[in-house]
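Asker: this one's sequence-less:
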C-alpha cells in the first residue's frame, strides 16, 4: 500500500501533559499515569497539537479500561501502551475503511466552504434531510446544485446565512477566528466549562439511589482481559464521536446495541467503520406500542446509555432525561454528547466536527489569508469519542464504590477549546513518511471483504481486535445477547 502524504511525528516514551490534563478531568488517580508509555510514529501534522490530542485521548481511554479491569480482577492495573502509528490510523479510520477495495464517500457536494459577501461559511449536507433544509433556508429548489448555492451564498452576509439556514433546520456556520469565537456568547460560555464532567445524577427524585450497594460485576473469564464484559450498552448515537465511543466499549467486551429511528437515514459506509463489535437495530420510540415497549425492556437491564442526539431532540419522548432514566434504573451510567455543549444560545443546535472547527477558529488557524483550512482528521470527533468511552469506564469504576447512577457529559466545542487553548504547541518532532498498513487488517463481513483500522486502545492482556466485524445497519434483532 502507498504511504500517505501525511508526515509523521515521533513520540517520547513518557506520558504527555495532555494525558495528565485529560486524566485529571476524568477524576483519575494521578499515580496511575506511570502505567502509560508511548512509542512509535504518527502522522497528524497541523498547526495545532492534533497528535497530542489524539494520543492523550486514546491513552486515558486505555488507562480507564485498565483501571476497571484491575477493579474487576482485584489485581494490579495493567500497563498501557500507546502507539502513535495505531492512533493515527484510528483517527483516520473513517477514511481508510474499504469494502472490497471501495473507498467511502466522505462529504457530499453541498458540504463545503462557501465564499459569502463578507467572509466564509461552512455547511453540512451529507444527509438528505440536511440538504433539503439547507436549500430551503437559502430559498432554493430541492434540486439546486453547487453553482446555485455558491451564487446565493455569495450575495449574502455570513451572519444572515448562518441564522436563516439554522432557522430552517439546516447546518451552516460562519467562519470565525479564535478571538471572534471568544467574544461570541457561545464561545465565552464554552470557555467557562471543563473538558468533560462525571458526576452522580443530581435530582431529588433519585436521592434514594444514594443508598444503593456498590455495583457488582460478573467474574471475568477467558484468556483476554475484557473490562466491559457482561455490561450492556444502549447506543443512541450517530456520526461520529458517539459511535467511536461505543465501538470502543464493544472492543472491551460490552454488548453494544445501537438503536436508530426507522425514519432517519444512515450511511452504511459510516457504519462499516464505526459498527465494529456492535449490533444495530431500528426502533420507533414514538410508537407507544411494540417498539417503545421493547426499548423500555432493553433499558431495564442496561448498564450504560449513550445519547448523541442534539440536546432537546429526545424531549418528545417522555422518560429520556438523565434523572428520569436514573429513577428507572438507579445504577445506570448515562453519557451525553453534544456539538455545542447543551448550554447557551447554540445549546440546542445541531453540529458536526467540521462546523465546530469553523466556528471555534480552528479552520482559521489551519488555513491562510486566501483559504480556510481543516484538521488532518476529524480529530474533534475521534478525540471526543475516546474521551467519552473513558468517561463511561471511569464512571463504572466509581460505581464500584457507591452504586449511584452517573452522568458523563462531553461536547465537541469543549474538545476544540482543549485543542486550541489547553494543549500548547509542543515540539514538532521528527517528520518522516507515515504508512498506515501495519495498523490495518482485512476480515470478511456481511458487506464484503472489510478493511479497517485496528483499535489503538491497548493494555497488557487486553483485546487486539473486535470480536465481530460491522454488520448491515439496522438489521439486528432488538434484544440483548
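Answerer: Sure thing, it's come through. Since we're looking at a predicted model, the values are computed, not measured.
Asker: alpha carbons only for contacts and neighbour counts from here, please
Answerer: OK.
Asker: Next, work out how far apart residue 158 and residue 338 are.
Answerer: 24 Å (CA to CA, to the nearest Å).
Asker: The two: who's more crowded?
Answerer: Set side by side, residue 158 and residue 338 show more neighbours around residue 338, with 26 against 23, by other CA atoms under 10 Å.
Asker: Alongside the first one, take a look at this:
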C-alpha cells in the first residue's frame, strides 16, 4: 500500500508533538500524483507543507484568531512550490543551472555523484583529484572506488558520495545512526522573557528570525516564516559567493545582510541582533557553529527563551560534520538506486524534495515552538537533517509501479513580482490563510543589501 499524504502528515505532526485532533483542518485536493517518481514524492510534499500550514494555524489560534479557517492543499500548488527553482525567471530568463561536475560519474566500482555548483567546492574537488577540468576529474574518478572518492574529497573540503543500495546504507554506520532517531527533535529549554503578541492574520507577525542558512532547506523554511509575517534577516559571510538563482528563489519576504562573524566588529553587530531575536536558524556544519559559539547549548545558556533550529545533511553519527546537499544524500542513502529501477544508471528525484520537505518541516517546528513559548516562556532547540527526511521518504516506499504525474498547467500557481533586479516570475506560496496575501508581502531584495538591524521596534 502506497503512503498517502494523510498518513505522512500524521507521522510528521506526531514528530512535532502536535495534538492529533488538530490534524483535521487540512484537506488535500488535486491529482494524486503531480511529480513522477518511484517514491511517494507528491505525498511527501503535501505532508511537509501540510505540517507547516497546521502549525501556522495553531499559532494563529493561540494568538487569539477566533475561528481559523481550514487549509486546503492542492497537489498542483505543492508540486510547483517543491520545484519553485525550475519555474523561476528573471526578465524571462531561467536562473538556476547545474555545473557539469554536479552529476553522476563512473567510479572504479560503480557510480559516484559530485557537487560543484559553488566555485570553492569545485576548486576543492579539482585540488583533491589533482586536475584542473571536469574532463580530468572524470578520468580521475574512474580510477578510484566510491569509498576512496568519498574520503579523498572530504579531506579536501569537497563533496562527493558513492551511489549505494538501500541495504548498503542500512548497514553503513551513518545510515544506522539515522535509522535509530526520529524524523526531527524539538526539545524545550529554559524560560526567558514573556512573549505575548496579540491577534494577527499573520501568525508569525512580530517574530524576529535570524537566518544563517543557504540552499535550499533553510531558505525554504525561512521564506515560509516570512510569508507568515516574520521579520527574517538573512546573514551571509561576505567571503562566500552566492548563486543568483538559489538566492532569488528563496529571498521572498526577507532581507539580506553581510557580516563576517570572525571579524570583531561584525560579530558585535551580530550579537546585538541575536539579543533581539526570537529565533535563530543555522544550516551550517555542527562543528562550524560550535566554533562560533552558536551551538544549541551555548545559545540556551546565554539567551534563555530563544528558539534555536539547526539542520545539516547527515544528522548525528560519524558524518555529522561532513558537508552535503540534497542530491548527495539521495546518492548515499539508496534513493538514486530506487529511482533508477532496472536502469543501471542511477537517477534522481524529480526535484530537490529532501531540501524542500526539510525546509517546510523546519518552518513547522519553529511555529510549534513559538506556540509553546507563548504559553510558558520556554525556548526550544530543534534538530533536523536531510538524511532523516530521506529515511522518512524511503520508509514510505512500496516497491511496484512508479508514480506517473498527471500533466497540469502550472500558470495558476505562478505569479510575477517587480524587483530591483527586474521582473521575477516565480511560484506562489503553496497554502493560504485568511488575511494573508496570496504572495509574499515584500519582494526579494538584492543579496547583502540590507543594514543589520531589525525592521520592527
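Answerer: Received, thanks. Given the structure is predicted, the values throughout are model-derived calculations rather than measurements.
Asker: Need the TM-score from the superposition.
Answerer: Here the superposed chains carry a TM-score of 0.95, computed using TM-score structural alignment, normalised by the length of structure 2; 451 aligned residues with a CA RMSD of 1.8 Å.
Asker: Please pull up the equivalent of residue 144 of structure 2 in structure 1.
Answerer: Matched to structure 1 by TM-score structural alignment, residue 144 of structure 2 sits across from residue 156.
Asker: so what's the nearest residue to that match once chain neighbours are set aside up against?
Answerer: Leaving aside its chain neighbours, residue 156 of structure 1 sits nearest to residue 117 (5.4 Å; criterion: CA to CA, 6 or more residues apart in numbering). When the contact criterion is CA atoms under 8 Å, 6 or more residues apart in numbering, the partners of residue 117 of structure 1 are 153-158.
Asker: And residue 117 of structure 1, what's its match in structure 2?
Answerer: In structure 2, residue 117 of structure 1 lands on residue 108 (TM-score structural alignment).
Asker: do the same with residue 406 of structure 1
Answerer: Here residue 406 of structure 1 is matched to residue 380 in structure 2, going by TM-score structural alignment.
Asker: How about the secondary structure of its match?
Answerer: Reduced to three states with DSSP: H, G, I helix; E, B strand; the rest coil, the structure at residue 380 of structure 2 is strand.
Asker: same question, residue 281 of structure 1
Answerer: Put simply, residue 281 of structure 1 is strand when judged by three-state DSSP.
Asker: okay but it is in contact with residue 476, surely?
Answerer: Yes: using CA atoms under 8 Å, residue 281 of structure 1 is in contact with residue 476, at 5.0 Å.
Asker: Check the gap between the residue nearest to residue 156 of structure 1 and residue 164 of structure 1 for me.
Answerer: Note on residue 117 of structure 1: its distance to residue 164 of structure 1, by CA to CA, is 15 Å.
Asker: Can I have the buried ones of the contacts of residue 117 of structure 1 as a ChimeraX selection?
Answerer: Typed into ChimeraX, the line below selects the buried ones among the contacts of residue 117 of structure 1, using 16 or more other CA atoms under 10 Å:
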select :153,154,156,157,158
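Asker: and in structure 2, which of the contacts of residue 117 of structure 1 remain?
Answerer: Contacts from the contacts of residue 117 of structure 1 that recur in structure 2, judged by both residues aligned by TM-score structural alignment, their matches' CA atoms under 8 Å, are 153-158.
Asker: For residue 60 of structure 1, state which of those is nearest.
Answerer: Using CA to CA, residue 158 comes nearest to residue 60 of structure 1 of those, at 38.6 Å.
Asker: list the contacts for that closest one?
Answerer: By CA under 8 Å, 6+ apart, the residues touching residue 158 of structure 1 are 116-121, 174.
Asker: What is the nearest of the contacts of residue 117 of structure 1 to residue 66 of structure 1?
Answerer: If you rank these by distance to residue 66 of structure 1 using CA to CA, residue 158 comes first, at 47.1 Å.
Asker: Do a quick rundown of the helices in the stretch 1-150 of structure 1.
Answerer: Using DSSP state H, counting those that start in this stretch, the helices of the stretch 1-150 of structure 1 run over 17-25, 50-73, 84-91, 93-96, 128-137, 146-154.
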